[in-house]
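sequence unknown, structure follows:
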């Protein structure tokens, strides 16, 4: 199972005014399931959180044409993503992989998946709340690349397999997160994930 994450896929969250989105992979060990608490590692302080709309890949594919891409996912969810900004800056400055900064253990909590049609996927509101207060909101209608375009582009380089997870980009800039916080993620009005940060 591979997690593929996009960056620069929303106008408000693009880095350095780069217009084209890019992607990076995260290891399977980055998953955090079943609403278990997220423990901020000592090496990731300060820690930032961002939020992604995500789709689950449902079949094997490579070099997928855009018009066929909607056949390759079957469900969606909202995924918070924790990372270390200081480690990311160091990696970027030295031309090193981002994996230690972005893909450390349990940095990608995953909640419930909802079945959505390909038409519905294109217009989904999603949000993240911390301690009961909404702190991040997005809508897939604002993505620079649609889900189908992302799948067509990413599958040129990565064979997609059933169960892979595609994080389609953060709609707003990340925010600091601290211990003893309660995080909740919503797809439209439906809560798909809740957990504690320790």
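Yep, that arrived. Remember, predicted model here, so these are calculated numbers, not experimental data.

all contacts plus neighbour counts: C-alpha atoms, from now on.
Noted.

Quick check: the residue nearest to residue 121 when sequence neighbours are not counted vs residue 167, distance?
The spatial neighbour of residue 121 that comes closest, neighbours along the chain excluded (CA to CA, 6 or more residues apart in numbering), is residue 140 at 7.2 Å. The spacing between residue 140 and residue 167, counted by CA to CA, to the nearest Å, is 12 Å.

who has more neighbours, these two?
residue 167 (28 against 23; other CA atoms under 10 Å).

contacts for the strand or helix carrying residue 52?
In this structure, residue 52 is located in strand 47-57 according to DSSP states H and E. Contact partners of strand 47-57, identified using CA atoms under 8 Å, 6 or more residues apart in numbering, comprise 40, 72-85, 126-128, 136, 140, 160-178.

residue furthest from the geometric center of the chain?
residue 94 (24.4 Å; CA atoms, centre = their mean).

Give the buried residues for stretch 184-198.
Buried residues in stretch 184-198, counting neighbours by 16 or more other CA atoms under 10 Å, are found at 184, 185, 186, 187, 191, 192, 193, 194, 195, 196, 197.

of those, closest to residue 153?
residue 187 (24.8 Å; CA to CA).

The residue lying closest to the closest one once chain neighbours are set aside is in what secondary structure piece?
Leaving aside its sequence neighbours, residue 187 sits nearest to residue 126 (CA to CA, 6+ apart; 4.5 Å). Residue 126 is part of strand 125-130, with elements assigned from DSSP H and E.

Pasting the second one now:
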């Protein structure tokens, strides 16, 4: 199973989308061991002191595909969840300065908390609301209409380089504003279209 993510994929103003669609896409990966499904997550204090959260919708691939067409791309999505893309910002900064890979900054144990999945057929993929509350306070909120590269765009792009297989997960980007630092003891709640789907604590 592959876990892939796309960076910088949301805007705050719909007018910005066309301008930014030609920007270079960048994709990163997380190992399967980074997943934490519907459970509390240990704060990784042994490796970082600056942990950053980003709420994202996660799509699961339901069938194998390579060089997938834009017209067919959404048919490869079987299920949808909501998750957090955690980044150890201090490790990421070190990696950027030394031009080393991001693996440890993005792929430590617990770096990818996710909810259970629901069938993609339950959603209008172009109109999904999602949000994150921390300790009861809303921190991030957006709708898939504000994606620079929608689900189909992401699938087409990735499948040019690697075969997508059943069970692969794609973190599809975080709202353009609101990401920030998480602390031990924080309580995170993620909702999709108003339904609470992920509810956990940093311990």
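Yep, it's here. None of these values were measured; they are calculated from a predicted model.

TM-score for these two?
The TM-score (TM-score structural alignment, normalised by the length of structure 1) is 0.92; 194 aligned residues with a CA RMSD of 1.8 Å.

and of the buried residues of stretch 184-198 of structure 1, the nearest to residue 106 of structure 1?
Relative to residue 106 of structure 1, the closest of the buried residues of stretch 184-198 of structure 1 is residue 197; by CA to CA it sits at 11.3 Å.

For the counterpart of that closest one in structure 2, list the residues it contacts.
Residue correspondence, TM-score structural alignment: residue 197 of structure 1 in this structure matches residue 202 in structure 2. The neighbours of residue 202 of structure 2, taking CA under 8 Å, 6+ apart as the test, are 40, 41, 42, 43, 183, 184, 185, 186, 187, 188.

Swap in 10 Å and give it another go.
Residues near residue 202 of structure 2 by CA atoms under 10 Å, 6 or more residues apart in numbering: 39-44, 110, 182-188.

List only buried entries from these.
39, 40, 41, 43, 44, 110, 182, 183, 187, 188.

do you know how far the last one is from residue 144 of structure 2?
The one in question is residue 188 of structure 2. Taking CA to CA as the measure, residue 188 of structure 2 falls 21 Å from residue 144 of structure 2.

now swap in the first one and tell me
Residue 39 of structure 2 is 26 Å from residue 144 of structure 2, where distance means CA to CA.

Please convert the contacts of residue 202 of structure 2 to CSV, extending it with distance to residue 125 of structure 2 and secondary structure.
As requested, those are exported to CSV (distance: CA to CA, whole Å; DSSP: H, G, I helix; E, B strand; the rest coil):
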residue, distance to residue 125 of structure 2, secondary structure
39, 26, coil
40, 28, coil
41, 29, strand
42, 32, coil
43, 33, coil
44, 34, coil
110, 27, coil
182, 29, strand
183, 32, coil
184, 34, coil
185, 33, coil
186, 30, coil
187, 28, strand
188, 24, strand
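
isn't residue 164 of structure 2 right up against residue 154?
No: here residue 164 of structure 2 lies out of contact with residue 154, judged by CA atoms under 10 Å, at a distance of 11.5 Å.

Helices along structure 2, start to end?
Listed in chain order, the helices of structure 2 (DSSP state H) span 17-20, 89-98, 103-107, 151-161.

now for those helices, which one comes closest to residue 136 of structure 2?
Closest approach to residue 136 of structure 2 among the helices of structure 2 (CA to CA): helix 89-98, 24.1 Å.

Work out the gap between that closest one and the centre of the chain.
Chain-centre distance of helix 89-98 of structure 2: 20 Å, with CA atoms, centre = their mean, to the nearest Å.

residue range for that helix in structure 1?
By TM-score structural alignment, helix 89-98 of structure 2 lines up with residues 85-94 in structure 1.

Would you mark the buried spots in the matching stretch?
Buried positions in stretch 85-94 of structure 1, judged by neighbour count with 16+ other CA under 10 Å: 85, 87, 88, 91.

okay, which residue is most central for structure 2?
residue 171 (3.0 Å).

Could you find the counterpart of that one in structure 1?
In structure 1, residue 171 of structure 2 lines up with residue 167, judged by TM-score structural alignment.
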